[in-house]
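Undergrad: Sequence first, then the predicted structure:
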Amino acid sequence: MKYPYSFDPKKRRIAKIYTMTKILNGLINGFLVPAVFLTAFLYSGGSDYIASLMPESWIAVPLYTIVFLLILSLVHLPLRFYSSFVYEHKHGLSTQTLAGWTGDYAKSSVLSYAFSLAAVTGVYYLMSSYELWWLWAGAVYLAMFAVLDYISPVFILPLFYKLEPLKDRKYRKKILDVCRKLGATGISNVLVANESQRSVKANALFTGYGATKRIVLFDTLMNNFTKDEIETVIGHEVGHYLNRDMLKGFLLEAVLIFPVLYIVDMALRAFAPGLGIEPYAIASLPLFMLAYTLINFVLMPFSGYYSRRMETAADAFALDHIRKPFAQISAEKRLADNALQDHEPPAWAEMLIYSHPAPIKRIKLAEDWARKNGKR
């Protein structure tokens, strides 16, 4: 295995095209397509028509929601399939079979429908019961957010990955010793996920909290990175854990969700009557989703900036405590080539889309640290 790793010039050229295509696809399928579809669905009377077919009972809300989500899924499906399967195979990043992709899509759709069905039914019940429904809805959202973070490692992650304890006992002990040395106590689970069945991309994460807390390492990381590189990746994740970034993420959600839902409430009351729809009737769901989508698009640069700051702090933690800047630089370069990530994307793309700093900035952080600390 080549170490220290240097950028592959050919992959760097391909990464420019690949990354920009993925960014544009994400913007189109994540914002433009739903915005156009939801607007057309509202102004064509489609929402009101489907709502008129529903029985006049409590079941109207969940039944409408299921029909609407199925239509929305069909609208998203072509671009989603192209981006996550066809395009990934084109660039040699996906190892997944069509059957595997279909299975993952089905499982993620069922989970999404289940949570969305519960959320929409709950929100429209609150709308019909409380004038300040958005306060109650925000509180319920935060409770669900916390519960999902807790159960995800135990119930959701295993639906998509085969998780096994790290078999190399000596290396497992070394990883746990590193965690304890850095102050991350109470962690006994080091699991390996079979990402190689899906892609060549590498990753690692701390997930869960309390009794569900564990480290998950992708087998693509374990098999294709040196132990020093892996140690810096783990140091980064420990940095997230000790910096309480999961709690910070929750607090950010808590700060944002209430004003977001309040603005959605204003949009429903302002625009629904002009469409011939009662603001709090289930036919207003597309308007609710349109307003929510547009607000989140506006907030993306702010939440992205907050996330990138946390990532930079985790990088700095790894440098200060693992103290292997050249292994960290090597890992950043290998990760970027591994995922065909543009190491120096346009500033607007990083500001709008990126949850992590551009690789070139992460590399520079490590280079600067090495100079300041006399590492050569």
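TA: Cool, got the structure.
Undergrad: hey, let's count contacts and neighbours off CA atoms from now on
TA: Fine.
Undergrad: residues near residue 211, how many?
TA: Using other CA atoms under 10 Å, residue 211 has 11 other residues around it.
Undergrad: which other residues reach stretch 114-131?
TA: Outside stretch 114-131, the residues that touch it by CA atoms under 8 Å, 6 or more residues apart in numbering are 61-62, 65-66, 133-134, 136-137, 280-282.
Undergrad: change it to 10 Å
TA: Here stretch 114-131 makes contact (CA atoms under 10 Å, 6 or more residues apart in numbering) with 58-66, 69, 108-113, 132-138, 140-141, 144, 265, 279-282, 284-285.
Undergrad: Over to stretch 76-88?
TA: The contact list for stretch 76-88 (CA under 10 Å, 6+ apart) reads 18, 21-22, 25-26, 28-30, 33-34, 37, 73-74, 89, 92-98, 101-102, 105, 198-199, 339.
Undergrad: Compute the first-to-last residue distance for it.
TA: End-to-end span of stretch 76-88 (CA to CA, to the nearest Å): 17 Å.
Undergrad: quick check, distance from that stretch to the centre of its chain.
TA: The chain centroid and the centroid of stretch 76-88 are separated by 17 Å under CA atoms, centre = their mean, to the nearest Å.
Undergrad: Break down this protein into its strands, ranges please.
TA: Remark: strands assigned in the chain by DSSP state E are 163-165, 190-193, 204-207, 214-218.
Undergrad: Quick one, which of the ones you listed gets closest to residue 49.
TA: Smallest distance to residue 49 across these (CA to CA): 43.5 Å, for strand 204-207.
Undergrad: For the closest one, name the packing helices and strands.
TA: With contacts defined as 3 or more CA pairs under 10 Å, 6 or more residues apart in numbering; DSSP states H and E, the packing partners of strand 204-207 are helix 133-151, strand 190-193, strand 214-218, helix 219-224, helix 227-242.
Undergrad: alright, now check it against this:
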Amino acid sequence: MTLLVGVFSLLFLWYTLFPGRVAPETLHYFNAAQVAKGREYALGQRLVFITGFMVQVAFLFWLVFSGRAAALSRWLQQLTGGSYWAGIVLFFIVLWLLLQLISLPFTLYGSYFWQHRWGFSTQTWGSWWLDYLKGSGLDIALTLVGVILLFWLMGHWPRTWWFLAAACLSVWLVVQSYLWPVLVSPLFNRFTPAKDPAIVNMVQNLGEKAGIPVEQVLVMDASRRTTKANAYFAGIGHTKRIVLYDTLLKNYSPDEVKAVVAHEMAHWRQGHIVKGLIMGILGNFLLWGLLFFTLRTTLPAHLRYPIYTWAIVMLFFLMVSFVCSPVQNYVSRQMEKEADQVSVMLTGDKQAAVRLQVNLATKNLSDVSPPAFIEWFSFSHPPAVTRINSILMDQR
């Protein structure tokens, strides 16, 4: 695991700094200046990501293997009068704060300063901090509940806690998919039903053609944070919805908006949300089982897991999520490719779909000719030229 993390990190850094030549076919759709701007924008984003990741991994490695985590947990437990559970809570809070302080410069630069430099961010300094504090508050509250539940399971079922933890997290994934769009997303953005009759009629017609009910088509006030345009699908059951950025409706032609809506409907039609959930749950059980064996070989035999176990768990999942990125992104790219093809079948308009890909990539400063390793490792969507070629070659 450590070797893979090191190899992937160095390859990611190398191809970020030295992306290589531009694929000739890219220049059929984008000029040299557009390609160069996309690469320059991506350079900053990727450097922030990989540097932040390596710093966090290095810190957790030092904390765990230097004995500092064990010493810190003993000291915190003494502060609480020897209370195991109070020590767990204090250790979690201290580690959470340390990791937040370590990652804050990278988060701030990547999501605020870099976005302002390129003219994407419309947020004020105060607005950015308000979002950051709201997100951090949710993170620490939900994670603390999970940590307490994890140590409770470890203490009561020392041999099967990993299975029970995976089951609990799997339930949470389903609940989150159902509740997040209606409870959490509105904390950050305002969502209103699409009111333009042309948009509503277009969505209804596409829904009938696709054979799927359209519960909600919502417009999100994305312009309060960014000039970028996008759309996404979210929720399951009665919380299913297509969300369109207001920047998309403002800056793109009706046939391009139709192509976007058809793409999101294609995700519904092909069952991508449910498939993604199922694959996530299966992977979840596999990873918790691997964590169980990792802890058995890492920690000395105890009647109960020591408080600093949480630092090892954090390091484990940080590294595993990094190493597993290519698998997750490969699955995502296949779903996106399928959604592109089905969307063209629904609209019958390949040219609009192609024009949409060109305009999205140009206006969002996408890297339209990424190095093969970067695409394989970190792209959740195929690059624009790959999507265009797939759309044009599809015979459906």
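TA: Happy to help now that I have it. All figures in this text were calculated on a predicted structure; none of them were measured in a lab.
Undergrad: Superposing both, give me the TM-score.
TA: After superposition, the two chains reach a TM-score (TM-score structural alignment, normalised by the length of structure 1) of 0.92; 363 aligned residues with a CA RMSD of 1.9 Å.
Undergrad: thinking again about what came up before, mind putting the helices and strands packed on strand 204-207 of structure 1 in TSV, distance to residue 373 of structure 1 included?
TA: Below are these laid out as TSV (distance: least, CA to CA, whole Å):
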stretch	distance to residue 373 of structure 1
helix 133-151	37
strand 190-193	31
strand 214-218	29
helix 219-224	28
helix 227-242	17
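Undergrad: how much space between the aligned residue in structure 2 for residue 164 of structure 1 and residue 241 of structure 2?
TA: Per TM-score structural alignment, the equivalent position to residue 164 of structure 1 in structure 2 is residue 192. As judged by CA to CA, residue 192 of structure 2 and residue 241 of structure 2 stand 11 Å apart.
Undergrad: Surely residue 306 of structure 2 touches residue 72?
TA: No - under the criterion of CA atoms under 10 Å, residue 306 of structure 2 makes no contact with residue 72, lying 11.4 Å away.
Undergrad: For residue 175 of structure 2, which residues are in contact?
TA: 169, 235-236.
Undergrad: cool, and residue 290 of structure 1?
TA: Listed by CA under 10 Å, 6+ apart, the contact partners of residue 290 of structure 1 are 31, 34-39, 42, 264, 267, 284, 296.
Undergrad: Neighbour-wise, give me the winner out of these.
TA: Greatest neighbour count in those, by other CA under 10 Å, goes to residue 284: 25 neighbours.
Undergrad: now for that residue: what does it line up with in structure 2?
TA: Using TM-score structural alignment as the criterion, residue 284 of structure 1 maps onto residue 309 of structure 2.
Undergrad: In this structure that match contacts residue 67, no?
TA: No - counting by CA under 10 Å, residue 309 of structure 2 sits too far from residue 67 to count as a contact (11.8 Å).
Undergrad: quick one: the helix ranked longest in structure 1 to structure 2 mean distance?
TA: Determined from DSSP state H, the single longest helix within structure 1 is helix 285-322. Per the superposition on structure 2, helix 285-322 of structure 1 and its aligned residues are separated by 1.2 Å on average (mean CA distance after the TM-score superposition for structure 1).
Undergrad: re earlier: switch the strands of structure 1 over to a markdown table; also include mean neighbour count.
TA: A markdown table is the format used below for these (neighbours: other CA atoms under 10 Å):
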| stretch | mean neighbour count |
| --- | --- |
| strand 163-165 | 16 |
| strand 190-193 | 22 |
| strand 204-207 | 20 |
| strand 214-218 | 22 |
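Undergrad: Tell me which of these approaches residue 243 of structure 1 most closely.
TA: strand 204-207 (12.2 Å).
Undergrad: OK, contacts around the alignment partner in structure 2 of residue 112 of structure 1?
TA: Alignment note (TM-score structural alignment): residue 112 of structure 1 maps to residue 139 of structure 2. Applying CA under 10 Å, 6+ apart to residue 139 of structure 2 gives the contacts 96, 133.
Undergrad: Am I right that residue 223 of structure 2 is in contact with residue 123?
TA: Yes - counting by CA under 10 Å, residue 223 of structure 2 touches residue 123, with 9.0 Å between them.
Undergrad: Relative to residue 282 of structure 1, how far out is the residue with the largest distance to the centre of structure 1?
TA: Centroid-distance maximum for structure 1: residue 56 at 37.7 Å, with CA atoms, centre = their mean. Distance of residue 56 of structure 1 to residue 282 of structure 1, computed by CA to CA: 12 Å.
Undergrad: Residue 267 of structure 2 corresponds to which position in structure 1?
TA: With TM-score structural alignment as the criterion, the equivalent of residue 267 of structure 2 in structure 1 is residue 240.
Undergrad: Can you give me the separation between the nearest residue in space to its match that is not next to it in sequence and residue 143 of structure 1?
TA: Closest residue to residue 240 of structure 1 apart from its sequence neighbours, by CA to CA, 6 or more residues apart in numbering: residue 314 at 5.5 Å. From residue 314 of structure 1 across to residue 143 of structure 1, the span is 26 Å (CA to CA).
Undergrad: who has more neighbours, these two?
TA: Higher neighbour count among residue 314 of structure 1 and residue 143: residue 314, with 23 against 11, using other CA under 10 Å.
Undergrad: Map that one onto structure 2.
TA: Taking TM-score structural alignment, residue 314 of structure 1 has residue 339 as its aligned residue in structure 2.
Undergrad: So that match sits against residue 265, correct?
TA: Yes - using CA under 10 Å, residue 339 of structure 2 is in contact with residue 265, at 8.1 Å.
Undergrad: Could I get the contacting residues of the match of residue 314 of structure 1?
TA: Residues near residue 339 of structure 2 by CA under 10 Å, 6+ apart: 262-270, 272, 333, 345.
Undergrad: what's around the residue mapped onto residue 194 of structure 1 from structure 2, how many residues?
TA: Using TM-score structural alignment to pair residues, one finds that residue 194 of structure 1 aligns to residue 221 in structure 2. Residues contacting residue 221 of structure 2 under the criterion other CA under 10 Å number 17.
Undergrad: if I look at residue 56 and residue 282 of structure 1, which residues touch both of them?
TA: Counting by CA under 10 Å, 6+ apart, residue 56 of structure 1 and residue 282 have no contacts in common.
Undergrad: residue ranges of the helices in the stretch 101-250 of structure 2, please?
TA: 114-117, 125-156, 161-183, 197-210, 246-251 (DSSP state H, counting those that start in this stretch).
Undergrad: Dump those helices to CSV, plus distance to residue 300 of structure 2.
TA: Formatted as CSV, the helices of the stretch 101-250 of structure 2 follow (distance: least, CA to CA, whole Å):
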stretch, distance to residue 300 of structure 2
helix 114-117, 45
helix 125-156, 15
helix 161-183, 17
helix 197-210, 57
helix 246-251, 55
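Undergrad: who wins for proximity to residue 385 of structure 2 among those?
TA: Within those, the stretch nearest residue 385 of structure 2 is helix 246-251; the backing value is 20.5 Å (CA to CA).
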